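Visitor: Structure for this input, please:
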Amino acid sequence: MQQMNLFLGRSSHPVRENAPLAERMRPGSLDEFVGQDHLLGRGKILDRVIRSRRFQSFVLWGPPGSGKTTLAAIIAAQTQTHMIHLSAVMAGTREIREAVTEAKQVWAKQKLRTWLFMDEIHRLNKAQQDTLLPHIENGTLLLLGATTENPSFEIIRPLLSRARVLVLNHLSDAELGNIVHRALEDRDRGLGNFPSRLTEDAEAFLLSAAGGDARIALNALEVAVLTTPPDPQNIRLVDLNAVQEALQRKAVHYDKGGEEHFNLISALHKSVRGSDPDAALYWLARMLDAGEEPLYLARRAIRMASEDIGLADPFALVEAVSAFQTYQVLGSPEGELALAQAIVYLCLAPKSNKIYEAFGNARELAGKTGSAPVPPHIRNAPTQLLKTLGYGRNYRYPHDDPEGWVAETYFPQNLAGTVFYHPTNRGWEGRWREILEKRRARVRQTEDPSK
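Guide: Okay, the predicted model is just below:
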């Protein structure tokens, strides 16, 4: 049985001196861990679990290099529990049963709960997951699954229902920069014994090309530093060429966090808005070749579908979300084709920004009128007291009407008649424009401002 044997602080068992830099710099405590503040921040889910030691099973879903394995080891250490580490690539039913036996023995002898850290859990087949299920259900094992794939596609529903899915994000450039500088300065585990500094363009390219993956950034950094000769002052000045060679990727005129990044994404967005599939494919290819994270582009496509197409073609949003999910399943390069397909679909779809405008105006008005009371007839009335006070009185249930719609006012009284959404006559949106206008006219006729 392979138990977790990670670096857990300077006083714990150290990793090998010849291990890759990413392994040597693996955080051993929450104080060293960088990123994932939405899970580890004060009062967030993992902070609560660690502080209260109220255990439950988790599936950690996130991209490579985001800290899943490290986080699992820290959880085990901080909660003073036993941990068994298995990889679904190599583990089968026999290894799972051995883990169950070990967990029972640890509890009998030490009264310690056991986490089963199952790396690449999406690779377990259904039979193996079924073997694991009853032991998670009865509490013999606490599951800590780690996966880069969407767990809703890869993990059986009964097992997934007994574990909470925690989504880890790509590390930001600022977070990666923090990790890189820590490695350059650390004399015990890092590169501090090789005084070095990165040129500005070398650091920018390293952080951009790593794509939010700390492992890629650190291992490339190690190669770049150790292959750069020191100057007369014994300082290694790591330049752009050294980083390019370490990553085996050349720089394109592109700064993921700077002006050129925003210029290119602006060009892509405006090409889609302008319904030019050829230009849009060109800018998409430029960004991918420059090392842009494909899922960032997929997220931007989802935004374009709502901002620039909306209900003129509601399937544009479906297409964009499908491209995002397809890339999560396939990765590069296969998943990039789905992204290109979505971009072309968005270009060819009829355009409307009326949802974007309507929601912006609604948000503005809501911010100014946040104290306006909910009309009594559409308030919830779960108790007799509230019914006596008039909650829900005179509410007309639209499904009871032959049209499936009634001329009713749902706004606060002083906002009755407000209109945010003005549909165009294009695509699917245009089919409903006349119906919506007639309904609004009927509502205006029935409104009684003195009521």
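Visitor: For the rest of this, base every contact and every neighbour count on C-alpha atoms.
Guide: Will do.
Visitor: Strands of the stretch 101-250 of the chain, start to end?
Guide: Assigned by DSSP state E, counting those that start in this stretch, the strands in the stretch 101-250 of the chain fall at 114-119, 142-147, 163-167, 196-198, 236-238.
Visitor: give the contact list for residue 41.
Guide: By Cα atoms under 8 Å, 6 or more residues apart in numbering, the residues touching residue 41 are residue 47.
Visitor: Would you mind measuring from it to residue 173?
Guide: 19 Å (Cα to Cα, to the nearest Å).
Visitor: quick revisit: could the strands of the stretch 101-250 of the chain be laid out in a markdown table, adding distance to residue 298 and mean neighbour count?
Guide: Converted to a markdown table, the strands of the stretch 101-250 of the chain look like this (distance: least, Cα to Cα, whole Å; neighbours: other Cα atoms under 10 Å):
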| stretch | distance to residue 298 | mean neighbour count |
| --- | --- | --- |
| strand 114-119 | 26 | 26 |
| strand 142-147 | 20 | 26 |
| strand 163-167 | 17 | 17 |
| strand 196-198 | 31 | 20 |
| strand 236-238 | 33 | 21 |
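Visitor: Quick one: closest of those to residue 230.
Guide: strand 236-238 (4.3 Å; Cα to Cα).
Visitor: Just name whatever secondary elements that closest one is in contact with.
Guide: strand 196-198, helix 214-226 (3 or more Cα pairs under 8 Å, 6 or more residues apart in numbering; DSSP states H and E).
Visitor: among these, which is the most enclosed?
Guide: helix 214-226 (a mean of 22; mean count of other Cα atoms under 10 Å).
Visitor: Am I right that residue 85 sits in a strand?
Guide: Yes: counting by DSSP: H, G, I helix; E, B strand; the rest coil, residue 85 is located in a strand.
Visitor: can you give me the strands for the stretch 251-400 of the chain?
Guide: Under DSSP E, counting those that start in this stretch, the stretch 251-400 of the chain gives no strands.
Visitor: And the helices in it?
Guide: Counting by DSSP state H, counting those that start in this stretch, the segments of the stretch 251-400 of the chain that form helices are 259-273, 277-289, 294-304, 315-330, 334-348, 354-368, 384-388.
Visitor: for the second one, packing partners?
Guide: Which is helix 277-289. In terms of contacts (3+ Cα pairs under 8 Å, 6+ apart), helix 277-289 is packed against helix 259-273, helix 334-348.
Visitor: Following up with a second sequence; could you model it the same way so I can compare the two?
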Amino acid sequence: MSSHTNKGSKPQTTSIANSQVLIFSSTVQCPICHQWVVATKINAHIDANCPDYSSNSLQKQASTHMEIDDDFPKLEITTSNHEEKTKSSSNTSTASPSKTSTSTSPVRIAPLFAPKAQQQPPKSAASSLESRPMPTFGGIKRQQPSSVDTPSSSSPAAAAQPVKRSKRTDAALESMPLAARVRPITLTDFVGQEELLGPDGILKKLIDHDRIPSMVLWGPPGCGKTTIARIISKMTKSRFVELSATSHGTADVKKAFEDAKGHLMLTGQKTFVFIDEIHRFTKTQQDLFLPYVEHGTIHLIGATTENPSFKVNGALLSRCKVFVLKRLDQDQIEAILTRGLEKWRGEENQADHSKDKEALKQLAVYSDGDARTALNTLEIAVSLLPSKQHPLELDTVKGAFQKSHLLYDRNGDQHYDIISALHKSIRGSDADAALYWLGRMLVAGEDPLYIARRLVRCASEDIGLADNTALPLAMATYTACEKIGMPECDTILAHLVVHLAETKKSVRSYKAYNLVKQTIKDNPAYPVPMHIRNAPTTLMKDLGYGQGYKYNPDYEEQPVEQTYLPDELLFERFLE
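Guide: The predicted model follows:
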């Protein structure tokens, strides 16, 4: 029987009670220096900074030889009956049934430190069965099956596999919202915000030179805040981490900051952390950001639709540059919608559809400058078309667009901006504008009692002494709104708004009182003159309280010469 021996290594055998015990050891490849080392000594080898081993010293370390096959390392095992060694390999010939076989089955050991270079593409079931030797049992090797019931590589099923993968990829792309598919990935494709991202825009220059500071992007929904952050992630050489205050807590943020700190220490590469909807974190939670931003561990990019003056921690805001993004105009929305429609149709279905323009124009008007809303509505509209070649018509857009809400937040900027617009329209005697702003608030769901309360103030502040019926009418309106509520009280509010806008105005009392408050603020609290002090007791009268006071009704025939202001303010006049 022929044997394959390994030069430089001597097999070892031990006899115990007339039986042979096989002794073997294995070698593994060091993951650092890639030398082959005895497995039991790998830790000592690494701790010793990977000393160089020659081939002879390696042979002295191991009594058996291990080679790594495509799949598993196989050990050479020696038996004492023949004092020869059998090496298992993938091309071992089938043993003859007539011989008394003493062959041993190959022992497979998981490659603990198998080099990555030896990794091969996964094999099919058929090729794996063909390449591996059949295991032996009782000295007789099982015959290799002549055929395996698996599809061959040339079968139609196998050939169709890449096509299926492609279909899965296309399905994943098709499932993405249209707004995500047309999102720009470069500044060239970005539409709007010319003051910041135009040729001379400050933000564009910062991005081009990769000198981007910590910043807060403040703007209405659908104006491009998230898109700008993702464009920065593709153009900067820094690491980029994206989080959202709606789905991540402070623990996630702190972990991201600590990871950024470790990454900076190891590689010297800075990290940008983008936090969408940053205003949803409380100011106490935002305190967590301060040390990392202040020390330059991270560069923060926050996106918010709320006024950062009220919603972002003042200390954090002082360390960030605030960029204000404007609402997109109608032409910009139309350009975005046109690109979205072309993306949906695909290159093979492009054609000159003049009917699309009118529908896209109307959709841009409906969208209130919100590109995301416009694209989402467009996606609904095109899903109603019979084919991709069919033009988009105006009726289809109207059917798809349901204006279910207005941009209005009862606790946000719109709340205060619109009530301010209503008040100023009344002061300016523009009844039409006042009615419009009233309608904007009521349709958006504002509390009618809040509006009525502000109109009571307006009746005294702006109408004042010019029309003394305005204040009673305002109070009657408040009572009516309190008693009957919406929707019936909307006409009552409109009645009051028109009356206040069209009546005469006087701010004498309003201005006089403001002057009084300023005088009190700028001067000490002067004492009340003695002659107008109250004297309810004998002691107070003895002290001079009320002495010299002239009771005005007793002097009907002649004017009373008497002062009422403190001596220091005798010549002060508050009313015009």
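Visitor: How alike are these chains, TM-score-wise?
Guide: With the length set by TM-score structural alignment, normalised by the length of the first structure, the two chains reach a TM-score of 0.53; 280 aligned residues with a Cα RMSD of 4.2 Å.
Visitor: any chance of the strands of the stretch 101-250 of the first structure in TSV, plus distance to residue 263 of the first structure?
Guide: As requested, the strands of the stretch 101-250 of the first structure are exported to TSV (distance: least, Cα to Cα, whole Å):
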stretch	distance to residue 263 of the first structure
strand 114-119	39
strand 142-147	34
strand 163-167	30
strand 196-198	26
strand 236-238	28
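Visitor: helices or strands up against the lengthiest helix in the first structure?
Guide: Taking DSSP state H as the criterion, the first structure has its longest helix at helix 427-446. Of the remaining helices and strands, none touches helix 427-446 of the first structure by 3+ Cα pairs under 8 Å, 6+ apart.
Visitor: which of the residues in that helix are buried?
Guide: 427-429, 433, 440 (16 or more other Cα atoms under 10 Å).
Visitor: how about those residues, which pair is most distant?
Guide: Farthest apart among the buried residues of helix 427-446 of the first structure by Cα to Cα are 427 and 440. That separation is 20.9 Å.
Visitor: out of the helices and strands packed on strand 236-238 of the first structure, nearest to residue 140 of the first structure?
Guide: helix 214-226 (33.0 Å).
Visitor: Which part of the second structure matches that closest one?
Guide: The alignment of helix 214-226 of the first structure onto the second structure (TM-score structural alignment) spans residues 371-383.
Visitor: count of residues packed around the corresponding residue of the first structure for residue 219 of the second structure?
Guide: Per TM-score structural alignment, the equivalent position to residue 219 of the second structure in the first structure is residue 62. Here the count is done by other Cα atoms under 10 Å, and residue 62 of the first structure has 19 residues near it.
Visitor: my guess is residue 62 of the first structure contacts residue 168, does it?
Guide: Yes: assessed by Cα atoms under 8 Å, residue 62 of the first structure is found in contact with residue 168 at 4.5 Å.
Visitor: hey, what's in contact with both of these two?
Guide: Common neighbours of residue 62 of the first structure and residue 168, using Cα under 8 Å, 6+ apart, are residue 68.
Visitor: Which stretches in the stretch 251-400 of the second structure count as helices?
Guide: Going by DSSP H, counting those that start in this stretch, the stretch 251-400 of the second structure shows helices at 283-286, 290-294, 308-311, 314-317, 330-345, 355-366, 371-383, 394-400.
Visitor: Tell me which of those lies nearest to residue 472 of the second structure.
Guide: It's helix 308-311; of these, that one is closest to residue 472 of the second structure (Cα to Cα) at 35.8 Å.
Visitor: Can you list the helices and strands that the closest one packs against?
Guide: Packed on helix 308-311 of the second structure, when contacts are counted by 3+ Cα pairs under 8 Å, 6+ apart, is no other helix or strand.
Visitor: against the first structure, where does it fall?
Guide: Residues 151-154 of the first structure are matched to helix 308-311 of the second structure when aligned by TM-score structural alignment.
Visitor: That stretch vs the second structure, average distance?
Guide: Stretch 151-154 of the first structure differs from its equivalent in the second structure by a mean of 0.5 Å after superposition (mean Cα distance after the TM-score superposition for the first structure).
Visitor: So what touches that stretch?
Guide: Residues contacting stretch 151-154 of the first structure (Cα under 8 Å, 6+ apart): 59, 61, 122-123, 160, 165.
Visitor: now, which of the residues you listed sits nearest residue 324 of the first structure?
Guide: Each of these was checked against residue 324 of the first structure using Cα to Cα; the closest is residue 61, at 15.2 Å.
Visitor: coming back round to it: tabulate the helices of the stretch 251-400 of the second structure in CSV, adding columns for distance to residue 172 of the second structure.
Guide: Output for those, formatted as CSV (distance: least, Cα to Cα, whole Å):
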stretch, distance to residue 172 of the second structure
helix 283-286, 36
helix 290-294, 37
helix 308-311, 37
helix 314-317, 40
helix 330-345, 15
helix 355-366, 27
helix 371-383, 16
helix 394-400, 24
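Visitor: Buried deepest among those, which one?
Guide: Ranked by mean neighbour count, the helices of the stretch 251-400 of the second structure are led by helix 371-383 with a mean of 21 (mean count of other Cα under 10 Å).
Visitor: contacts for it?
Guide: Contacts of helix 371-383 of the second structure (Cα under 8 Å, 6+ apart): 177-179, 221-223, 328, 333, 336-337, 340-341, 363-364, 366-367, 388, 392, 396-397, 399-401.
Visitor: same thing but at 6 Å, please
Guide: Residues outside helix 371-383 of the second structure that contact it (Cα atoms under 6 Å, 6 or more residues apart in numbering) are 179, 222, 367, 396-397, 400.
Visitor: how about the helices and strands packed on strand 236-238 of the first structure, which one is nearest residue 95 of the first structure?
Guide: Comparing those by Cα to Cα, helix 214-226 comes nearest, at 28.0 Å.
Visitor: what about the closest one, distance to the chain center?
Guide: Helix 214-226 of the first structure has its C-alpha centroid displaced from the chain centroid by 25 Å (Cα atoms, centre = their mean, to the nearest Å).
Visitor: Compute the inter-axis angle for that helix and helix 173-185.
Guide: Orientation check (axes from the mean of the first three to the mean of the last three Cα atoms, to 10 degrees): helix 214-226 of the first structure against helix 173-185 gives 40 degrees.
Visitor: and helix 214-226 of the first structure with helix 200-210, angle?
Guide: Angle, helix 214-226 of the first structure to helix 200-210, by the same axes, to 10 degrees: 150 degrees.
Visitor: To which residue of the first structure is residue 206 of the second structure aligned?
Guide: Checking TM-score structural alignment: residue 206 of the second structure goes with residue 49.
Visitor: Check which helix or strand that match maps to.
Guide: In this structure, residue 49 of the first structure sits in helix 45-52 according to DSSP states H and E.
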